[in-house]
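Chemist: no letters, just coordinates:
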């Protein structure tokens, strides 16, 4: 291929022809176990076509501008990838040769640096550093022929994800940057907090919108209640952060600003649900209060320092929602965990009869010791620990 210097006008023509006008394929990543919640969220966007659910994500198609709205608005997604190419590669020369045919200018533009995330399983090409080297050299050769010199820098915002699985190579570009659970408000944390995106998925799985009152008796850093308030107020998840797609050559600043402006206009003024959080730890309550203040929802949540075994229900019915201590999470200290479960179940049966619950627990002791019956559960991992979301009625 002859060297032809890439110009701004030439790049725009290529973007319009190959990227802006054609439907693109994406992968939205979520906590494994909550794919249905993410799928339900995506189905609310009329310009999105859901292709299929996969473990830990949902594949869908739509216009390239979908990354603006979805990164900004989705509650349960951790990352959104734009698919670039998928092919079989069983040798490094084959990988290099297939990569050098990809129109990298559509994703790199005039940038001078890119970065990579590489993984491989059950493939002949299993050395991730060599995979990265082959792909980068292909990008470098391609872009140099357009007069653009590119370096490999670990912190570059143009980040390509290379996945090898059973000799199939999938190349994507990250549109999100930092994981989407990083909303920007939670700087104070308690023990083993649930990610904000996972908290939203748990709220959705529990049918949170059907309850006039939600109580978190062990609120930790307040994530469940803060996310519930933000959803009731129609706050966009990405209101206060930036995204990797803002560095893409296809990025349209005016369109992005318009989307953000419309989101501000759609915010609600009141929460149509009473939200209560308590924790025996004053430090945890202080963290919850500080986080809620930064998130802009403190006026809509009532926090107090209290033992969960002495709580009284603030209304006749509602939802008990909490990430319960599960041994590996916290030091049980003055009480044995089994003993705590027994006392907790007794208190709920005596004081919260008729309430629904959704608890994150790590083992079967909860049902056995509390005497509470569950009618639904979702298995997932929190902080590397296998846990379950269990739901039922007291």
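Modeler: Received it, and whenever you're ready, just let me know what you need. Computed from a prediction, not measured in an experiment: that's the story for all the values here.

Chemist: CA atoms for contacts and neighbours, from now on please.
Modeler: Noted.

Chemist: just name whatever secondary elements the lengthiest helix in the chain is in contact with.
Modeler: In terms of residue count, the longest helix belonging to the chain (DSSP state H) is helix 128-144. Secondary-structure packing of helix 128-144 (3 or more CA pairs under 8 Å, 6 or more residues apart in numbering; DSSP states H and E): helix 92-99, strand 113-121.

Chemist: and it, how far from the chain's centre?
Modeler: Offset of helix 128-144 from its chain centre (CA atoms, centre = their mean, to the nearest Å): 29 Å.

Chemist: angle of it against helix 92-99?
Modeler: Counting by axes from the mean of the first three to the mean of the last three CA atoms, to 10 degrees, helix 128-144 lies at 40 degrees to helix 92-99.

Chemist: below is an additional structure, to be compared with the one above:
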């Protein structure tokens, strides 16, 4: 088929991190935009991108992009795209859409027009008047932004945050992609201790173990594009073999997770077992103010309660004070905390070395980074 164009979507603020992951896979012509990273590659990149991208939300195949200010223009230009190259006769192709700052603001109308245009295009390709749509899924998206329509097909299916290990989780879980983001924005390396004193359902410790042993995050799940004939099973097999070859299952890791709620600790243990990492991560029920360690030069990452609910604010603020006193003894550790509380530094009792704005779901948060000293180089 030759070169295709892919779009890896990303949460606001982490586009550069996703772009770094894309380049690490060996892909070039990488363009970074708000919420998306566009790049060119062979069809095998669909397999490798879905398997390896830890911080992207999903991977989309870009079919075309053009200006459209009328419904006729949207119809004709969509119909002219090579849909038959990607969607087989029996393909299921629902259409979703969004429109921002565009003359064509009715999303439902845009979806209906794109659907009709794709059907007309496929009729011409396959010389038939009806499509049963009982085969593999090719979910089409029409995204309009400032009158530019981008037509894509989703290659991922479920969002990439669904790694396949977390069947049970807490009420407000940290997405796996966000957990990976928090870790990859630190100075942690697999030869250093890692701790999460607010582990909840275990997402941060599990993602740290996957990163530490270089295990592809999509290794234990399926993707919508698994059933696409034009990619071919050989490409999927090769990508899976590569992931297996690059995994470092023998890499020793020192990873700890703790939580005040024993039910969360049990949940975290079950999720770690599901991920095949139950023997690697040590979980314990514990209040944050009881955290102690004899290890040096570790990395502590936490997503503590923010105090968003009424009645929780004073309790959360006291916990931040306790945290500051407890972590003051970790003078060789680097500490990273994510919270939306505007007075975190004052309550914690120390100004962060660096602060970064991130969105945890729809909540605007700050990632407070307290850098410790570098570990001495081994002789």
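Modeler: Nice, I can see it. This structure is a prediction, so every number in the text was calculated from the model and none was measured.

Chemist: which one in the second structure is aligned with residue 24 of the first structure?
Modeler: Matched by TM-score structural alignment, residue 24 of the first structure corresponds to residue 4 in the second structure.

Chemist: tell me the contacts of that match?
Modeler: Listed by CA atoms under 8 Å, 6 or more residues apart in numbering, the contact partners of residue 4 of the second structure are 40, 41, 42, 43, 61, 62.

Chemist: before we move on, back to that, have a look at how far, on average, the next helix-or-strand element following the longest helix of the first structure is from the second structure.
Modeler: Downstream of helix 128-144 of the first structure, the next assigned helix or strand under DSSP states H and E is strand 151-152. Aligned to the second structure and superposed, strand 151-152 of the first structure gives a mean residue distance of 6.9 Å (mean CA distance after the TM-score superposition for the first structure).

Chemist: which strands and helices lie in contact with strand 151-152 of the first structure?
Modeler: Against strand 151-152 of the first structure (3+ CA pairs under 8 Å, 6+ apart) you get strand 113-121.

Chemist: part of a helix, is residue 21 of the second structure?
Modeler: Yes - the assignment for residue 21 of the second structure (DSSP: H, G, I helix; E, B strand; the rest coil) places it in a helix.

Chemist: what about the corresponding residue of the first structure for it, neighbour count?
Modeler: Under the alignment (TM-score structural alignment), residue 21 of the second structure pairs with residue 41 of the first structure. By the measure other CA atoms under 10 Å, the count of residues near residue 41 of the first structure is 18.

Chemist: which residue, neighbours along the chain excluded, lies closest to the most centrally placed residue in the first structure?
Modeler: Most central in the first structure under CA atoms, centre = their mean is residue 78, positioned 2.1 Å from the mean C-alpha point. Spatial nearest neighbour of residue 78 of the first structure, excluding adjacent residues (CA to CA, 6 or more residues apart in numbering): residue 180 at 4.6 Å.

Chemist: and the equivalent of the one you found over in the second structure, what does it touch?
Modeler: In the second structure, residue 180 of the first structure lines up with residue 160, judged by TM-score structural alignment. Residue 160 of the second structure sits next to 50, 53, 54, 56, 57, 58, 177, 218 when contact means CA under 8 Å, 6+ apart.

Chemist: compare these and tell me which is most surrounded.
Modeler: Highest neighbour count within these, by other CA under 10 Å: residue 56, with 31 neighbours.

Chemist: show me where the second structure has its strands.
Modeler: Using DSSP state E, the strands assigned to the second structure run over residues 4-9, 28-33, 36-41, 58-67, 95-100, 140-145, 148-154, 194-196, 255-259, 281-285, 299-302, 334-339, 354-360, 363-370.

Chemist: what about the aligned residue in the first structure for residue 337 of the second structure, neighbour count?
Modeler: Here residue 337 of the second structure is matched to residue 359 in the first structure, going by TM-score structural alignment. By other CA under 10 Å, the residues close to residue 359 of the first structure number 20.
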